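Chemist: Sequence isn't available, so here's the structure alone:
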């Protein structure tokens, strides 16, 4: 299968959606497989006429005789997931930035409250599956992109999330989480409750994944693992190694050797 990642054309969408990609069932290859690792995006996948099975951090996707749209949301996983496509399918996958989906889905919190260890059925609007079906049947890519972006623009909710955006930015630093909560006159417990509702993670989990992802991107710019760990606010190299092992099941050295940070979508396939 061939995959191309697109950044939104619309400036408003770019603020809240990292991008999206399409798969098509007319691609030449019969199967496809990749591993994906924890990240802080909220991922919405829409597939046409498929069957999915999930077990032990492995998802197998194949075409189905039963027609219709399957749509799911992934917001949290703490270890690698293997994705197997046994045959070509039609699919759209969107990557919402942290907090982003709250600007389009009124009750996004109810999805974040669901059991993240199982597939979450995502059907936020009465017209969602019907419109996704139409978009997946469009053969011209530019028209498909325009229709997809116009649909999400029609769902935009103009709400103020500036305080939450500031909190997220501070969590991405090395400030103590207790101090961040105190700055905004809330308890750490309430801060975690708020973040769970809006991004599906606690402050410490978000920070841990952010550090991991940032160290991947900066790997080519930093001389060694010790420096890389310090640059990304790990307490020490052993802390760095521990987090990498838990999130990737590999050591930083062996994992980073296989990562091409020159690729635009390096975070997608790793």
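Modeler: Arrived safely. Because the structure is a prediction, the values reported are computed rather than measured.

Chemist: all contacts plus neighbour counts: C-alpha atoms, from now on.
Modeler: Noted.

Chemist: So the nearest residue to residue 121 once chain neighbours are set aside, which state does it fall into?
Modeler: Nearest residue to residue 121, sequence neighbours excluded (C-alpha to C-alpha, 6 or more residues apart in numbering): residue 72, at 4.5 Å. Taken by DSSP: H, G, I helix; E, B strand; the rest coil, the conformation at residue 72 corresponds to strand.

Chemist: dump the residue contacts of residue 72.
Modeler: Neighbouring residues of residue 72 by C-alpha atoms under 8 Å, 6 or more residues apart in numbering: 44-46, 119-123.

Chemist: For residue 118, see how far away it is.
Modeler: Per C-alpha to C-alpha, to the nearest Å, residue 72 is found 10 Å from residue 118.

Chemist: got it, and residue 268?
Modeler: From residue 268 across to residue 118, the span is 20 Å (C-alpha to C-alpha).

Chemist: Between those two, which has more neighbouring residues?
Modeler: Comparing residue 268 with residue 118 by other C-alpha atoms under 10 Å, the one with more neighbours is residue 268, at 15 against 11.

Chemist: Just give the nearest non-adjacent residue to that one, would you?
Modeler: Nearest to residue 268 is residue 36, by C-alpha to C-alpha, 6+ apart, at 6.7 Å.

Chemist: what number of residues lie near that neighbour?
Modeler: Applying other C-alpha under 10 Å, we find 16 residues neighbouring residue 36.

Chemist: residue ranges for the helices of the protein, please.
Modeler: Under the criterion DSSP state H, helices of the chain are mapped to 11-16, 108-112, 128-136, 141-154, 162-171, 177-183, 188-198, 203-217, 225-231, 237-248, 252-256, 266-269.

Chemist: Next, the contact list for the residue nearest the centre of the chain, please.
Modeler: For the chain, the residue nearest the mean C-alpha position is residue 41 (2.9 Å; C-alpha atoms, centre = their mean). Going by C-alpha under 8 Å, 6+ apart, residue 41 touches 75, 95-98.

Chemist: ok, those residues vs residue 257, which is closest?
Modeler: When the contacts of residue 41 are compared for distance to residue 257 (C-alpha to C-alpha), residue 95 wins out at 25.5 Å.

Chemist: Comparison target, given below:
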């Protein structure tokens, strides 16, 4: 697998976490489990088709140009052959600045970009991305497109962004009521705003951010045992860590590292 990330130009650094590309030869392609990461992503599939598995013998073919909203549970994808993807990873709070639909309506599914930006502009963007001769040109095309659609007034209000910033700074380990100084009225208001603007609840996002921190430690071998990783990321105990881990990955921490279906997610988390 050849996975690379690229930083956006300065005008978009507050809303785009990174651009990334992935290439996998057909002979190395296999079914992979995709994990929640708290971010919304725009994908362009430049290689062969990719299936998302929806049941034992059921699947859908993913759109060639799509947005995948917030995901709250793992899912499997299976390439039909050669994988060649170009994608944009947005910060948890930023995609609402580009679209008029509630971000919650994008959760746990693929949405063709034509439904979000209009069929003609989306088709033009897709064709430009397809025919660009290298990644740097694709990045410029995507940046020009997004800058034209970036709203002058930010859709995300201060309390949502500051809460997410605090979550990231504490690696998701600080409860929401502590961040809001136990003001229940603010918490209810925040939950409504999160669902509309982020696509998930503050509690779900906090759990995903904490899991990311733990996964990164596991993948980079920064701690000697799962128990120490659990405590370093302020889980109550290893049982609490395992419960949250299973919720978002579908497997146990012990089984994760040796699971070939986790190779792609492991690559994303380790490099992030």
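Modeler: Looks like it arrived, so ask away. As the structure is a computational prediction, the values presented were derived from the model and not from experiment.

Chemist: hmm, back to that, kindly indicate which of the contacts of residue 72 of structure 1 lies nearest residue 238 of structure 1.
Modeler: Set against residue 238 of structure 1, the nearest of these by C-alpha to C-alpha is residue 119 (33.5 Å).

Chemist: In structure 2, what residue corresponds to that closest one?
Modeler: Superposed on structure 2 with TM-score structural alignment, residue 119 of structure 1 falls opposite residue 110.

Chemist: What separation is there between the closest residue to residue 219 of structure 2 other than its chain neighbours and residue 28 of structure 2?
Modeler: Excluding the flanking residues, the one nearest residue 219 of structure 2 by C-alpha to C-alpha, 6+ apart is residue 270, at 5.9 Å. Counting by C-alpha to C-alpha, the separation of residue 270 of structure 2 from residue 28 of structure 2 is 20 Å.

Chemist: separation between residue 170 of structure 1 and residue 184 of structure 1?
Modeler: Distance, residue 170 of structure 1 to residue 184 of structure 1, using C-alpha to C-alpha: 11 Å.

Chemist: Pick out whichever of these two has more residues nearby.
Modeler: residue 170 (15 against 11).

Chemist: Could you find the counterpart of the more buried one in structure 2?
Modeler: Checking TM-score structural alignment: residue 170 of structure 1 goes with residue 166.

Chemist: Would you mind listing the residues in contact with that match?
Modeler: By C-alpha under 8 Å, 6+ apart, residue 166 of structure 2 lies in contact with residue 179.

Chemist: same deal with residue 84 of structure 1?
Modeler: With C-alpha under 8 Å, 6+ apart, residue 84 of structure 1 has these contacts: 31-34, 58-61.

Chemist: any idea what it aligns with in structure 2?
Modeler: Residue 84 of structure 1 is assigned residue 78 in structure 2 as its aligned equivalent, the criterion being TM-score structural alignment.

Chemist: again, but for residue 130 of structure 1
Modeler: Using TM-score structural alignment, residue 130 of structure 1 pairs with residue 124 in structure 2.

Chemist: Counting neighbours, what do you get for that match?
Modeler: Residue 124 of structure 2 has 11 neighbours, counted by other C-alpha under 10 Å.

Chemist: before we move on, back to that, please tabulate the contacts of residue 84 of structure 1 in a markdown table, including the columns neighbour count and distance to residue 149 of structure 1.
Modeler: Supplementary listing: the contacts of residue 84 of structure 1 in a markdown table, determined by neighbours: other C-alpha atoms under 10 Å; distance: C-alpha to C-alpha, whole Å:
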| residue | neighbour count | distance to residue 149 of structure 1 |
| --- | --- | --- |
| 31 | 15 | 29 |
| 32 | 14 | 27 |
| 33 | 12 | 28 |
| 34 | 12 | 27 |
| 58 | 13 | 30 |
| 59 | 15 | 28 |
| 60 | 15 | 28 |
| 61 | 20 | 26 |
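
Chemist: Which two of the residues you listed have the greatest separation?
Modeler: Farthest pair in the contacts of residue 84 of structure 1, by C-alpha to C-alpha: 31 and 58, 15.3 Å.

Chemist: I figured residue 45 of structure 1 hits residue 69, correct?
Modeler: No: here residue 45 of structure 1 lies out of contact with residue 69, judged by C-alpha atoms under 8 Å, at a distance of 10.3 Å.

Chemist: Next, the contact list for residue 256 of structure 1, please.
Modeler: Residues in contact with residue 256 of structure 1, defined by C-alpha under 8 Å, 6+ apart, are 216, 219.

Chemist: Against residue 128 of structure 1, how distant is it?
Modeler: Distance, residue 256 of structure 1 to residue 128 of structure 1, using C-alpha to C-alpha: 39 Å.

Chemist: Residue 221 of structure 1 too?
Modeler: Distance, residue 221 of structure 1 to residue 128 of structure 1, by C-alpha to C-alpha: 43 Å.

Chemist: Of those two, which one has the most company?
Modeler: residue 128 (15 against 9).

Chemist: separation between that one and residue 149 of structure 1?
Modeler: Counting by C-alpha to C-alpha, the gap from residue 128 of structure 1 to residue 149 of structure 1 is 13 Å.

Chemist: and residue 65 of structure 2, what pairs with it in structure 1?
Modeler: Per TM-score structural alignment, residue 65 of structure 2 is aligned with residue 71.

Chemist: Identify the residues contacting the residue nearest to its match when sequence neighbours are not counted.
Modeler: Leaving aside its chain neighbours, residue 71 of structure 1 sits nearest to residue 46 (4.3 Å; criterion: C-alpha to C-alpha, 6+ apart). The contact partners of residue 46 of structure 1, by C-alpha under 8 Å, 6+ apart, come to 69-72, 91-93, 132.

Chemist: Show me what residue 46 of structure 1 aligns to in structure 2.
Modeler: By TM-score structural alignment, residue 46 of structure 1 lines up with residue 44.

Chemist: Nearest to residue 7 of structure 1 among the contacts of residue 41 of structure 1?
Modeler: residue 95 (9.9 Å).

Chemist: Contacts only, for the equivalent of the closest one over in structure 2.
Modeler: Using TM-score structural alignment, the partner of residue 95 of structure 1 in structure 2 is residue 89. Neighbour list for residue 89 of structure 2: 16-20, 39-42 [criterion: C-alpha under 8 Å, 6+ apart].

Chemist: Reformat those residues as a markdown table; add distance to residue 191 of structure 2.
Modeler: Output for the contacts of residue 89 of structure 2, formatted as a markdown table (distance: C-alpha to C-alpha, whole Å):
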| residue | distance to residue 191 of structure 2 |
| --- | --- |
| 16 | 23 |
| 17 | 23 |
| 18 | 27 |
| 19 | 29 |
| 20 | 30 |
| 39 | 17 |
| 40 | 18 |
| 41 | 22 |
| 42 | 25 |
